[in-house]
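Q: coordinates only, sequence not included:
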């Protein structure tokens, strides 16, 4: 009896690559592509724009559902920043006296609280945008950037609803209605793009590091204390080194607050704004908005995978 050698039954050397090559040829023939493949940036942007109606509908539905269990419903969209402003006024305005030297402190404080809460809520929601929607991500195929952008739209809808109440507060406290109020629209547009960029950045980080959702409230609270919400920047910068003053004035949250106050409050003069304020806010918006979008897109294939 002859002994068969192992090489007699071994597959030819090219057999290992034959099957993948055949599969690739079939896929190319029938126009198939890898599931979950990250499209190029122009294609991804086109797909994202095509889902714009989904983004708005998703944001509106989530906003409506957010307050269905509460007796006061969507009134909490206004009550929440108002209650925050009342607490800050009690602690910082009355007890700590940070209202000294600030004309119309109530309008100053309320504007800062409303504007910063827009950024804070968008960032916190963006951090959990992927982790809290894994079922949707795994069930449907769509550009994942839809989610952090949709959560930013939710916060924008809340802010727009609240701006009516803020306008009443400002008028009641003695500020006149002027043409500067028209600046509210470009400020909101710039801040929305800035917030969306931050939300997308944190969505990618939060998808990989789930503990970030627990850490972000502390980071956002620290940022709030440094953003001139309830104290006058000019008063503080008069007593600190120049580099600290420069850093404070370059804070994007402070810039958005100051621009909104300048738009709504006649008592806030142009001299109170940082130098080249529109250039600075545009630079922040483009850098964070575009940078966050690119940062999120580069990990598109990873979202929703175990």
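A: Arrived safely, thanks for sending. These numbers come from a predicted model, not from an experiment.

Q: contacts and neighbour counts: CA atoms only from here.
A: Noted.

Q: helix or strand for the spatially closest residue to residue 138 that is not a sequence neighbour, just tell me which one.
A: With Cα to Cα, 6 or more residues apart in numbering as the criterion, residue 138 has its nearest non-adjacent residue at 6.0 Å, and that residue is residue 304. In this structure, residue 304 sits in neither a helix nor a strand according to DSSP states H and E.

Q: quick check: residue 304 touching residue 130?
A: Yes. At 7.4 Å, residue 304 counts as touching residue 130 under the criterion of Cα atoms under 8 Å.

Q: between the two, who's got more neighbours?
A: Ranked by neighbour count (other Cα atoms under 10 Å), residue 304 and residue 130 place residue 130 first, with 27 against 17.

Q: which residue sits closest to that one in space, ignoring its chain neighbours?
A: residue 207 (5.6 Å).

Q: against that first model, consider the following:
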């Protein structure tokens, strides 16, 4: 292709320097990039780290907004776990009598409920994190992993209130405050990494199949009943089946929280290699969920 310029009687022909170049070659020539293209994993991680303040601020704002329409406001952050514990104690501790043989069943039950609720809420919120924020995704450019991670941060912030309540419950039921309580810090950190990875994993699936959010409560309820929250696994199963159930990540973090806060829950009650499993689940699910989510980064919010 050429361009023709008329200058009076003379005509000048100029060759088009881009003639014959494909769109890809033109983009490369002028330094253009695909809008919304997925960056490398290293660059993606750098962008995510640079937005860490946004993640915390977004999570805090969402948490505050959750209770603005309720008359009791953020008191529900404390009341909700207490009411849950009361209901489960009535059903399992009193009516079904699963408390037999378990020292300090109230503390045992409450620790299991509060710890599992951290994972359950993070997974549910993570599953909906993309579908519920399409307007934000289409309006702004940012690493989409900010959303499921922010949902997990919200649940961690709520857990802080629950842990305060849990500490009071344990003290009132006779558990002493000792140095073992410090083990809650590494336990909750590892559980947070695990939850964030699982939330990102489910966020990608939920973005593709929105019906997943309707199915997850049933899956999580089944998981809860298999995690020894209301009863002692040792009192109901044994042998290889007990080893398989103890490999359950929820059971791993629940056991560590019970060991941290309950003197009546001894090292003999812990699953074998519990710390190795806690670290392993956090690393495998945390990193695996992150990479799995990143691979579809450019697809979120489209369609």
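A: Structure received. Keep in mind the model is a prediction, meaning the values are calculated, not measured.

Q: now which residue in the second structure aligns to the residue nearest to residue 138 of the first structure?
A: Under the alignment (TM-score structural alignment), residue 304 of the first structure maps onto residue 301 of the second structure.

Q: residues in contact with that match?
A: For residue 301 of the second structure, the residues meeting the contact criterion (Cα atoms under 8 Å, 6 or more residues apart in numbering) are 130, 134, 137, 138.

Q: can you tell me the SS state at the last one?
A: Meaning residue 138 of the second structure. Under the three-state scheme (DSSP: H, G, I helix; E, B strand; the rest coil), residue 138 of the second structure adopts helix.

Q: report how many residues lie close to it.
A: Per other Cα under 10 Å, the neighbour tally for residue 138 of the second structure reads 11.

Q: quick one: what's aligned to it in the first structure?
A: Using TM-score structural alignment as the criterion, residue 138 of the second structure maps onto residue 138 of the first structure.

Q: next one: residue 262 of the second structure
A: Matched to the first structure by TM-score structural alignment, residue 262 of the second structure sits across from residue 265.

Q: now its match: how far from residue 104 of the first structure?
A: 9 Å (Cα to Cα, to the nearest Å).

Q: more neighbours: which of the two?
A: More crowded of residue 265 of the first structure and residue 104, by other Cα under 10 Å: residue 265, with 25 against 16.

Q: if we ignore the residues flanking it in sequence, what's nearest the more buried one?
A: Closest residue to residue 265 of the first structure apart from its sequence neighbours, by Cα to Cα, 6+ apart: residue 175 at 5.9 Å.

Q: how about residue 109 of the first structure?
A: Setting aside the residues directly before and after it, residue 109 of the first structure is nearest to residue 230 in space (Cα to Cα, 6+ apart), at 5.5 Å.

Q: now do residue 64 of the second structure
A: Leaving aside its sequence neighbours, residue 64 of the second structure sits nearest to residue 74 (Cα to Cα, 6+ apart; 7.6 Å).

Q: which of the three states applies to that neighbour?
A: What three-state DSSP gives for residue 74 of the second structure is helix.

Q: how many neighbouring residues does it have?
A: When neighbours are defined as other Cα under 10 Å, residue 74 of the second structure has 17 of them.

Q: likewise the one 3 residues further on?
A: For residue 77 of the second structure, the tally of surrounding residues (other Cα under 10 Å) stands at 20.

Q: would you agree it is in contact with residue 162?
A: Yes. Under the criterion of Cα under 8 Å, residue 77 of the second structure is in contact with residue 162, at a separation of 7.3 Å.

Q: so what sits against both of residue 304 and residue 130 of the first structure?
A: Common contact partners of residue 304 of the first structure and residue 130 (Cα under 8 Å, 6+ apart): residue 137.

Q: and residue 245 of the first structure, what does it touch?
A: residue 237.

Q: just residue 167 of the first structure next, same as before
A: By Cα under 8 Å, 6+ apart, the contact list for residue 167 of the first structure reads residue 264.

Q: try it again with 10 Å
A: Residues near residue 167 of the first structure by Cα atoms under 10 Å, 6 or more residues apart in numbering: 107, 111, 175, 177, 181, 264, 265.

Q: I'd like the next helix or strand past the lengthiest helix in the second structure.
A: In the second structure, with assignment by DSSP state H, the single longest helix is helix 146-172. Downstream of helix 146-172 of the second structure, the first helix or strand assigned by DSSP H and E is helix 184-208.

Q: tell me which element the nearest residue to residue 152 of the first structure once chain neighbours are set aside is part of?
A: Using Cα to Cα, 6+ apart and skipping the chain neighbours, the partner closest in space to residue 152 of the first structure is residue 122 (5.0 Å). Using DSSP H and E, residue 122 of the first structure maps to helix 105-127.

Q: what of residue 13 of the second structure?
A: strand 10-15.

Q: how close does the next helix-or-strand element following that strand sit to the first structure?
A: Moving toward the C-terminus from strand 10-15 of the second structure, the next helix or strand (DSSP H and E) is helix 23-29. Between helix 23-29 of the second structure and the aligned residues of the first structure, the post-superposition mean distance stands at 3.1 Å (mean Cα distance after the TM-score superposition for the first structure).
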